[in-house]
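Mind looking at a prediction? Sequence and model below.
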Amino acid sequence: MGHDIYGQNKAGEAIAYIRFTMRDSCAYTFYHLLDATDCYAGVSGSGDSKTLSLPQMEKALEAKNELFNEDFSKQPKDDFLVWQQKEIQKFITSCLETAQKEGSVKVLFS
């Protein structure tokens, strides 16, 4: 079990992917960043998807920036935490870029 989360463009192509283990406390935080806590099913995603608009993705990036310091050199020396925060940044950035081009991005939570 775990959280496999995919970002898709309008053509249905995967443009982003992130995975959290079923006990990763950061998983719920990630759902919250995307305003998708209704897709959180505890040990995994609910299987639902959301189409997020450009303003929603911009808000997710702002919330991520408030939560995590963008200067990873100042982060705790926990290598996993630093890696995970970079993965969250990549996911949100990829989805934001797609939303900028297409007006929205679809995110699947499984």
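The structure has been received and is ready for your questions.

From now on I want contacts and neighbour counts done on CA atoms only, so please keep to that.
OK.

surely residue 99 meets residue 53?
Yes: at 6.4 Å, residue 99 and residue 53 qualify as touching, with contact defined as CA atoms under 8 Å.

between the two, who's got more neighbours?
residue 99 (24 against 19; other CA atoms under 10 Å).

Could you measure from that one over to residue 65?
18 Å (CA to CA, to the nearest Å).

Put this next to the first one:
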Amino acid sequence: MTDFATVAARCGYVTYYPHAARHVGVKAAVLAACIIEWQQHAGDLGAELSVEKIESITALTYEEQRAARRVLRAANVLVETARRLEHKTFYRIDIKAFALLAQGSVT
């Protein structure tokens, strides 16, 4: 019998915020949870995540990521910083705005 820790280590898993999903949709809430997790270990600009990395964590395709980012930007919770010369994009969730959104204080 395989225990949860073994399955999680082999397959990976991501948690998300169901209350936020009610306002931005499940895919955007999953992307936000991924960014929040990674930005805790990043600098002020946020987490540097590639499309491939996000897909490996969340299973969201490039188009699904684009749509989710659009929704999160429209909700004023996602801050994107592009370093085009370095070919890097940094993502950061405004935690205060996200908390208000998850509580239903913002639409």
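Great, that's in hand. What you are looking at is a predicted structure, and each value in this text was computed from that prediction instead of being measured.

Got a TM-score for the two of them?
Remark: TM-score between the superposed chains equals 0.32 [TM-score structural alignment, normalised by the length of structure 2]; 65 aligned residues with a CA RMSD of 4.7 Å.

Which of the residues in stretch 85-92 of structure 1 are classified as buried?
For stretch 85-92 of structure 1, the neighbour count (16 or more other CA atoms under 10 Å) marks 85, 87-89, 91-92 as buried.

among the residues you listed, which are in helices?
85, 87-89, 91-92 (DSSP state H).

and which of those is nearest residue 7 of structure 1?
residue 91 (7.7 Å; CA to CA).

wait, doesn't the closest one sit right on residue 19?
No: counting by CA under 8 Å, residue 91 of structure 1 stays clear of residue 19, with 10.4 Å between them.

anything in contact with each of residue 99 and residue 53 of structure 1?
residue 105 (CA atoms under 8 Å, 6 or more residues apart in numbering).

Tell me, how many residues neighbour residue 18 of structure 1?
Close neighbours of residue 18 of structure 1, defined as other CA under 10 Å, add up to 17.

The residue nearest to it when sequence neighbours are not counted in helix, strand or coil?
Excluding its sequence neighbours, the residue lying closest to residue 18 of structure 1 (CA to CA, 6 or more residues apart in numbering) is residue 5, at 5.4 Å. Classification of residue 5 of structure 1 using DSSP: H, G, I helix; E, B strand; the rest coil returns strand.
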